[in-house]
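Colleague: predicted structure and sequence below. I'll ask about it afterward.
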Amino acid sequence: MIEIKKKKDGRERAILIGAVTQYQNEERLSEYLDELAFLADTAGADSIKRFSQKLDSPNPKTFLGTGKMDEINEYIKANEIDLAIFDDELSPSQLKNVERLFEIKVLDRTNLILDIFASRAQTSYASTQVELAQYQYLLPRLTNMWTHLSKQKGGIGMKGPGEREIETDRRIIRDKISLLKKKLEKIDKQMSIQRSNRESMVRVALVGYTNVGKSTLMNLLSKSEVFAENKLFATLDTTVRKVVIHNLPFLLSDTVGFIRKLPTQLIESFKSTLDEVREAELLLHVVDISHPNFEEHLETVDRTVAEIDGTEKPVIMIFNKIDAYQPEKVDPDDLSPRLNNRHFTLEQWQKTWFARTDRQAIFISATEKDNLEDLKNRLYETVAEIHARRYPNNRFLF
């Protein structure tokens, strides 16, 4: 895999590239590029400039049109850019063509996320999951790694040494993928047994977009120290803690955060991690309400949970970071302002949310501990109800 190599100051100079299409307008692309810049920062790169182009569909050869790509190439050469990052996944041929044109490292969002996951993996299990996802991403892109052999057309007894090298590498990587899958299957079985052998306690899982405060909330509820940081994907390994509220114990899992355009390779590789969500009896969906795009983040998590068959579960929505929430201000000189949900106060959001869904919801600040007791009481009531239904003979807890 291509890794982001740091300069002496520890940072690389990157440009971000995206497209305005029928599926994402300029505002949506701007939001995605903001997120891509955060991803780049997490990986150790500074975003120097952004480029975009309006297209009916991406150029099959270079993603953007020839003129725009030439403009970007001139900027790269004039400004000592080290890295070009595309917001969408590039096909193997696009990656090959763009790297040949720019003559610098080229990543797409998928590759960047995989790179961050690789740097964040703390255990052998997480490392194995990421390694599998990386090889699955790499396999169809192998031809790009042998461009130095592209001029060798082969001959009698040769049939193209470059092609033969590529096929050898493909076999090696396929074998590696097979071994990693077997290793993960073995670990998954062990972890499944561990989950089934846990005490007769209700299992609760924290889910949410990346960097919404799940680990901070985990620390508060379990009175333990789970790694929490203001970075994307600070948590990769699932952490399970026993939590006791009003003498009622339950198991709480902190899982990997989701993100828009989450690589399918990661969803497949992190099966056991996501099994914690699939097998939980209650989901705590944490949302950063201070983020301007929190509604889209919420929908992204809901879609991912649906993909892993986790929709038929009770959910408590936890709108976190109310201390940082700031509604957009209305211009006092504007006689006919166009108001939207970004102008809502917290009180208006609460009324709006409760009016359009039957999900339980509570608004908190994990860092300031605002409404934490309300959350604990809500948790107690919900978990106690599930416990009484699942373990009717275990009444001593109440």
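Modeller: Good, I have the coordinates.
Colleague: from here on, just use CA atoms for contacts and neighbour counts.
Modeller: Fine.
Colleague: tell me the contacts of L248?
Modeller: By CA atoms under 8 Å, 6 or more residues apart in numbering, the contact set of L248 is Y380, A384, L397, F398.
Colleague: residue contacts, the third one?
Modeller: Taking CA under 8 Å, 6+ apart, we find L397 in contact with N247, L248.
Colleague: OK, contacts around the spatially closest residue to E26 that is not a sequence neighbour?
Modeller: Nearest-residue entry for E26: V20, 5.8 Å, with adjacent residues in sequence omitted and distances by CA to CA, 6 or more residues apart in numbering. Residues in contact with V20, defined by CA under 8 Å, 6+ apart, are E26, L29, S52, Q53, K54, L55.
Colleague: let's bring in a second model and compare:
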Amino acid sequence: MPQSEFESLGSTLLVHVELPQAQSQEDLKELQLLAESGGGDVVFCVSCKREAPDPSTFIGSGKVVEVSDAVKAYEVQTVIFNNKLTPAQERNLEKAFGVRVMDRVALILTIFAQRARTYEGKLQVELAQLQYEQARLVRGWTHLERQKGGFGLRGGPGETQIELDRRALRERIAAIKKDLDVVALRREQNRSLRKKNAVPVVSFVGYTNAGKSTLFNRLTNSDVYAANQLFATLDPTLRTVELPVIGKAVFADTVGFIRHLPHDLVAAFRGTLEETAQADLLLHVVDASDEHKEANIEAVNAVLKQVGAEDIKTLVVYNKADLIEDSADEIIRDDNGAPHRVYVSALTGFGIDKLLSAVSELLSDNLCEFTVKIDGRHGKLRSLLYASNAVDSEQYDENGNCLLDVKITAVDAAIIDSKTNGALSDTCMQEKKPWIQSNEFDFDSVN
């Protein structure tokens, strides 16, 4: 349904249930941020501990009475559980409270629907919503009677109605997948073009509200929407930047991750998230001031594994360094000497130079390195190599010839060789055209 038809959360009551299973633990503060990001006004919270969920109401009859009283006292419009509810539990709770009830998964889906702006983003969110409803339709279809808004479908009791609902869901899901296949084909064509032109891609990933978009804006001089709220950015954004030595690169800002990201959402956004798996480098942005940063890092790594991006070269970027005391103003390296972590502040600009240096160093693994020997006849070649920031060092031999140690991308090498009528190839002291080994590029396209 159209995004404008979403029912406001209004005054919201949160229910936080602590269960002994580690995988069931959620953060109450994070739930409050989610509710506020979804437009809710949190007026009260109820917390409790249970050994296991009550099959009928999740929280048991005593807590149902307590929450019901709070709903009346605070004039609550929406009750949000920090746990996943079954359709039957949701239905029983709504009957007891007399207001809308939703769980954490439905809340995240609602936020995503509010944030989607592009055609692809809206399709992906709708697909996730319908797949979520399809699963609930099979397990507990009578809950559709109470749908008054959000992303649900209206339906009434009766075998005929549920079959109609099922068919409508299947047909709409199939139509959305077909449309997304067309979008995916276009994305693959763009990706192939970037690969053909040997343009490296740097993808920003991280837990939601880690400051990815603010950092992206500072590095690319862009104005991507950034706010202190969860999932401020949903639709991916690509920008071209110039990096030292590397030259042109594409920076990609992506949606933030969260613990226990709904499976339907990961599946629906797989096409977009696969851009991450195709990147040459990941910038894993972490909120350095967050007390749960280690758990957040694990949550992001879990999603990266789901989309096949766990083996992509990664630089960990501790953002919001202005909010902590022990920020290192240096590139922290791993056991092999490669850049592993940097501290930055997207707000103040602290550490940005170190970040760009580390990115260039990690991407330079894909550069061609060779030495050229030139004399006075090759002034144009020398000028072009320096203009491309490709000269690593310069020295002279005993005969007065200039020896340039060159570090350059395959595409720039091919272009310079063409512009100098093969002078780069002729002056190379190793084999001719060593950049040909970087065979991703269509060298025949260089004129």
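Modeller: Yep, that arrived. If you're wondering where the values come from, they're calculated on a predicted model, not measured in any experiment.
Colleague: re earlier: buried subset of the contacts of V20 of structure 1?
Modeller: With burial judged by 16 or more other CA atoms under 10 Å, the buried subset of these is L29, S52, Q53, K54.
Colleague: aligned to G38 of structure 2, what sits in structure 1?
Modeller: Using TM-score structural alignment, the partner of G38 of structure 2 in structure 1 is A43.
Colleague: again but with Q229 of structure 2, I slipped
Modeller: Q229 of structure 2 maps onto K231 in structure 1, by TM-score structural alignment.
Colleague: picking up where we left off before, and the contacts of V20 of structure 1, which of them are in strands?
Modeller: S52, Q53, K54 (DSSP state E).
Colleague: could these go into TSV alongside distance to V287 of structure 1?
Modeller: Below are the ones in strands among the contacts of V20 of structure 1 laid out as TSV (distance: CA to CA, whole Å):
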residue	distance to V287 of structure 1
S52	29
Q53	32
K54	32
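Colleague: break down the stretch 301-447 of structure 2 into its helices, ranges please.
Modeller: 352-363, 379-387, 410-419, 423-427 (DSSP state H, counting those that start in this stretch).
Colleague: quick one: the second one to helix 410-419, angle?
Modeller: Helix 379-387 of structure 2 and helix 410-419 are oriented at 160 degrees to each other (axes from the mean of the first three to the mean of the last three CA atoms, to 10 degrees).
Colleague: look up how far V316 of structure 2 lies from K212 of structure 2.
Modeller: 12 Å (CA to CA, to the nearest Å).
Colleague: those two - which one has more neighbours?
Modeller: K212 (28 against 20; other CA atoms under 10 Å).
Colleague: now distance to I308 of structure 1 too, for the buried ones among the contacts of V20 of structure 1, in JSON lines please.
Modeller: Below are the buried ones among the contacts of V20 of structure 1 laid out as JSON lines (distance: CA to CA, whole Å):
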{"residue": "L29", "distance to I308 of structure 1": "27"}
{"residue": "S52", "distance to I308 of structure 1": "33"}
{"residue": "Q53", "distance to I308 of structure 1": "35"}
{"residue": "K54", "distance to I308 of structure 1": "34"}
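Colleague: out of those, who's nearest I177 of structure 1?
Modeller: Nearest to I177 of structure 1 among the buried ones among the contacts of V20 of structure 1, counting by CA to CA, is L29 at 34.0 Å.
Colleague: skipping its backbone neighbours, what lies nearest the closest one in space?
Modeller: V20 (6.4 Å).
Colleague: pretty sure the one you found sits in a helix.
Modeller: No. Counting by DSSP: H, G, I helix; E, B strand; the rest coil, V20 of structure 1 is not found in a helix; it is strand.
Colleague: looking at structure 2, name the residue matched to it.
Modeller: Aligned partner of V20 of structure 1 by TM-score structural alignment: E18.
Colleague: tell me the residues of structure 1 aligned with stretch 53-68 of structure 2.
Modeller: The aligned range for stretch 53-68 of structure 2 is 58-73, by TM-score structural alignment.
Colleague: what does the matching stretch rub up against?
Modeller: By CA under 8 Å, 6+ apart, stretch 58-73 of structure 1 touches A19, F51, Q53, L55, L90, S93, Q94, L95, N97, V98, L101, F102.
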